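Trainee: okay, structure incoming, though there's no sequence with it:
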């Protein structure tokens, strides 16, 4: 599994968007904690999937700055099992006008920490890299031997940005420019492009109105 595409649930606002799911051990406890921290639980925890073998339990929340997301307690569906390969989920960034306020919510809720030595806006959970090494990515520490300590623990980005707080979802592509061309042929609109030190990205809006980022891994030659 790499992502999900579904029609809006009954009773919701019908917004077309890519949503970020945040893994938790106990969705009922996490939803209650989100409310205590000033967030809104826009739909109560509920089982998702067939009776007797639920894919998981989910709650929809909105953080105190207005950014919606989902809390996910895994059942048979653990989440994205492939990432960073072309065509799969790459990263989720919280874009917010107030980074400190965001951390006052997501820190106590999810155990997130942010340190500038990992790069702008990187949020991490201590021990997450060790978890990946034990489970789905046994070579993560060797592969990241030359990056700053703790980078394997990064789970999301929290970046200062103008406008309302929102989650930005990036998908990996092998060739950003070719992917942009293909997206435009299918009716997408290009909103912005950026050539960074480690990636080439394009923010697009699909024909249905959902925004997403196409991200091509493009490290400096000294890294290769």
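Mentor: Structure's in. What do you need? Treat the numbers as computed from the prediction; the structure is a model and nothing was measured. Numbers count the residues shown, from 1 in each chain.

Trainee: can we go C-alpha only for contacts and neighbour counts from here?
Mentor: Fine.

Trainee: check contacts around the residue most central in space within the chain.
Mentor: Nearest to the mean C-alpha position of the chain, counting by C-alpha atoms, centre = their mean, stands residue 92 at 2.7 Å. When the contact criterion is C-alpha atoms under 8 Å, 6 or more residues apart in numbering, the partners of residue 92 are 20, 156, 157, 167, 168, 169, 170.

Trainee: which of those residues are buried, as a PyMOL select command?
Mentor: In PyMOL, this line selects whichever of these come out buried by 16 or more other C-alpha atoms under 10 Å:
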select buried, resi 20+156+157+167+168+169+170
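
Trainee: pasting the second one now:
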């Protein structure tokens, strides 16, 4: 595993909010081999970093109150949290939590795009975010589900400088040639998936997608989309749900293929809409 930090305006961290963080540590330990390391400071509110070996890969925290949804959230690295917040508002987004200093670690804010999908921003100081990206059992992709695709395609390039790669099959996001995310139109999805609120979902790279899905099911999680190969690519994906209801994706190489990871652990994923 190669330790690294995310480039500015790309995903740097993923956080899980659940009623029972201890149960989440057991589940994700079973699925990804993570272990939890809880900040002992009372003012940290039980914030727990997931570690893979000695490297930080994600985090879990208790719900603030009963109105907060159980969910995974994604965080984007920024150089200036206040300036990014202003740009978000100028392009039709909303401020859910203004940038706030977190000890000596950095500045954290929660914003929403014009379609209502929330995301966090992180201006790093002592802590840069995930220390492993794109390697097995770490964050490797983010995906936006929205009902207003044209609005999303205007907002994110304007605020973060992302390039878009459009096709009839799937839309991808990139920055400086690195592909790191995608977009799904909720209006095109069948059944209950179409009723979901706009959101961002993390995908974690794994060595074996089928094994990860089996581990999730054995640990009382759910398999929302069974493992399947991505047409025209060397990848296999699945969408899972933990026992407390948080949804996340996994992806990895098809079993017959060689490892397709590259570029220092970052992965170009051309995935279909789950």
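Mentor: Received, thanks. For clarity, every value in this text was computed on a predicted model and none was experimentally measured.

Trainee: need the contacts of residue 92 of structure 1 in TSV (columns: distance to residue 35 of structure 1 and secondary structure).
Mentor: Below are these laid out as TSV (distance: C-alpha to C-alpha, whole Å; DSSP: H, G, I helix; E, B strand; the rest coil):
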residue	distance to residue 35 of structure 1	secondary structure
20	18	coil
156	21	strand
157	22	strand
167	19	strand
168	23	strand
169	24	strand
170	28	strand
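
Trainee: distance to residue 217 of structure 1 added to the contacts of residue 92 of structure 1, as JSON lines?
Mentor: Putting the contacts of residue 92 of structure 1 into JSON lines (distance: C-alpha to C-alpha, whole Å) gives the following:
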{"residue": "20", "distance to residue 217 of structure 1": "21"}
{"residue": "156", "distance to residue 217 of structure 1": "17"}
{"residue": "157", "distance to residue 217 of structure 1": "16"}
{"residue": "167", "distance to residue 217 of structure 1": "20"}
{"residue": "168", "distance to residue 217 of structure 1": "17"}
{"residue": "169", "distance to residue 217 of structure 1": "15"}
{"residue": "170", "distance to residue 217 of structure 1": "12"}
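
Trainee: sorry, back to before: and the residue nearest to the centre of structure 1, how close does it get to residue 74 of structure 1?
Mentor: In this structure, residue 92 of structure 1 and residue 74 of structure 1 are 19 Å apart, going by C-alpha to C-alpha, to the nearest Å.

Trainee: same deal with residue 23 of structure 1?
Mentor: Residue 23 of structure 1 sits 7 Å away from residue 74 of structure 1, going by C-alpha to C-alpha.

Trainee: likewise residue 210 of structure 1?
Mentor: Noted for residue 210 of structure 1: a distance of 26 Å to residue 74 of structure 1, by C-alpha to C-alpha.

Trainee: higher neighbour count, these two?
Mentor: The residue with the greater number of neighbours, taking residue 210 of structure 1 and residue 74 and applying other C-alpha atoms under 10 Å, is residue 74; the counts read 19 against 14.

Trainee: so residue 70 of structure 2 makes contact with residue 243?
Mentor: No: taking contact to mean C-alpha atoms under 8 Å, the distance of 10.6 Å between residue 70 of structure 2 and residue 243 leaves them out of contact.

Trainee: what does residue 28 of structure 1 align to in structure 2?
Mentor: Aligned against structure 2 by TM-score structural alignment, residue 28 of structure 1 finds its counterpart in residue 82.

Trainee: not counting its neighbours along the chain, what's nearest that match?
Mentor: residue 99 (6.5 Å; C-alpha to C-alpha, 6 or more residues apart in numbering).

Trainee: what about that neighbour, which SS state?
Mentor: strand (DSSP: H, G, I helix; E, B strand; the rest coil).

Trainee: any idea what it aligns with in structure 1?
Mentor: Taking TM-score structural alignment for the superposition, residue 99 of structure 2 sits opposite residue 45 in structure 1.

Trainee: burial count for its match?
Mentor: If you count neighbours by other C-alpha under 10 Å, residue 45 of structure 1 ends up with 23.

Trainee: can you pull the contacts of residue 104 of structure 1?
Mentor: Residues in contact with residue 104 of structure 1, defined by C-alpha under 8 Å, 6+ apart, are absent; none qualify.

Trainee: where's it, which helix or strand?
Mentor: When elements are defined using DSSP states H and E, residue 104 of structure 1 is found to belong to helix 99-110.

Trainee: list the contacts of the helix or strand that comes right after that helix.
Mentor: On the C-terminal side of helix 99-110 of structure 1, the nearest following helix or strand under DSSP H and E is strand 113-114. Strand 113-114 of structure 1 is contacted from outside by 103, 107, 121, 122, 123, 124, 125, using C-alpha under 8 Å, 6+ apart.

Trainee: of those, which is the most crowded?
Mentor: Taking other C-alpha under 10 Å to define a neighbour, the member of these with the most is residue 123, carrying 27 neighbours.
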